[in-house]
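S.K.: What follows is a predicted structure for the sequence shown.
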Amino acid sequence: MQVLMGKELLSSYKQQILSAKRFVLYIRDCYPDCFRFAVCKVAATLLLNLKIKLVKDTASKGLVLEEDKEKLLQILDEQQFRLSSSA
C-alpha cells in the first residue's frame, strides 16, 4: 500500500483508522443501547442486500421464474423500507 499511497498518506490513513476505532469504542461505551440497535440495523441491512443479490443471481441463472423473482424482490423491498423507516 505504501507504493500506491506514499509514506505520508499511508501514515495519515493509519491514524484515521485508529481514530475511527477509538471513536466507535467511545460511542459504544457512552451510548450502549443505541450502539447495539445501530449494529443490529446495519447487520439487517447487509443481510437484506445479500438476499436481494442472491435472488437476482439465482434468477439470472434461470433457477427462479421471473414472476417469482419480482414477488421476492417486492417483499425484500418492503422489508428494506420498514428497516430504513425504523428509528
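M.R.: Arrived safely, thanks for sending.

S.K.: Only C-alpha atoms from now on, for both contacts and neighbour counts.
M.R.: OK.

S.K.: mind checking the end-to-end distance for stretch 57-67?
M.R.: The straight-line separation of the ends of stretch 57-67 (CA to CA, to the nearest Å) is 15 Å.

S.K.: just checking, next helix/strand downstream of the helix or strand hosting residue 37?
M.R.: Using DSSP states H and E, residue 37 falls within helix 32-60. Later in the chain than helix 32-60, the nearest helix or strand by DSSP H and E is helix 66-85.

S.K.: Of all the residues in that following helix, which ones are buried?
M.R.: Across helix 66-85, burial judged by 16 or more other CA atoms under 10 Å covers 69, 72, 73, 76.

S.K.: so what's the third one closest to, chain neighbours aside?
M.R.: It stands for residue 73. Closest residue in space to residue 73, ignoring its immediate chain neighbours: residue 52 at 6.5 Å, by CA to CA, 6 or more residues apart in numbering.

S.K.: so residue 72 sits right up against residue 55, yeah?
M.R.: Yes: using CA atoms under 8 Å, residue 72 is in contact with residue 55, at 7.4 Å.

S.K.: structure B:
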Amino acid sequence: FKRTDGDDSIAQKTPIGILPKLDGFDLQGLDITNEEIRELFSLDKDFLLNEAEEIREFFNEYVGDSTPNEIINQIDRLVMRIRNYFK
C-alpha cells in the first residue's frame, strides 16, 4: 500500500512502467530466492526492442494506413525509452 500512499521508494521507473524494487517484497515463508525474484523482474533490452518492433509490425500488417498516428508515436516513444534506459 506504500505506492498508493505516494511512497515511491519501493518502486522504480522503467521504459515499460513502474516496477517494484527487489527489496520491496516480503519473501518470508516462500520458496523463492532473491535471485529468482531478480530474474522475474529483469528487463532485457533486445527482448523489449523486439517486442516493440513486433507491435509495430502487427499494426502495419493488420491495420495498415488506418493506424492512428498516436499509436505509431507511442511505439516510437517506447523504443526511445528502452534505448535511453539501457545507455
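M.R.: Everything's here; your move. Because the structure is predicted, anything quoted here is derived from the model rather than measured.

S.K.: Could I get the TM-score for this pair?
M.R.: Here the TM-score for the pair of chains, by TM-score structural alignment, normalised by the length of the first structure, is 0.45; 46 aligned residues with a CA RMSD of 2.2 Å.

S.K.: and the helix holding residue 37 of the first structure, how far from the chain's centre?
M.R.: Helix 32-60 of the first structure has its C-alpha centroid displaced from the chain centroid by 6 Å (CA atoms, centre = their mean, to the nearest Å).

S.K.: ok, now stretch 51-63 of the first structure?
M.R.: Stretch 51-63 of the first structure sits 19 Å away from the centroid of its parent chain (CA atoms, centre = their mean).

S.K.: buried stuff in it?
M.R.: The neighbour-count check on stretch 51-63 of the first structure (16+ other CA under 10 Å) flags 52, 55, 56, 59 as buried.

S.K.: Now render those residues as a markdown table, adding distance to residue 36 of the first structure.
M.R.: What follows is the buried residues of stretch 51-63 of the first structure, written out as a markdown table (distance: CA to CA, whole Å):
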| residue | distance to residue 36 of the first structure |
| --- | --- |
| 52 | 24 |
| 55 | 29 |
| 56 | 30 |
| 59 | 35 |
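
S.K.: Just the closest of those to residue 26 of the first structure, please.
M.R.: Nearest to residue 26 of the first structure among these, counting by CA to CA, is residue 52 at 33.4 Å.

S.K.: Wait, the closest one touches residue 76, no?
M.R.: Yes: counting by CA under 8 Å, residue 76 is a contact partner of residue 52 of the first structure at 6.9 Å.

S.K.: need the contact list for the residue nearest the centre of the first structure.
M.R.: Closest residue to the average C-alpha location of the first structure: residue 46 at 4.1 Å, with CA atoms, centre = their mean. Residue 46 of the first structure makes contact with no residue, according to CA atoms under 8 Å, 6 or more residues apart in numbering.
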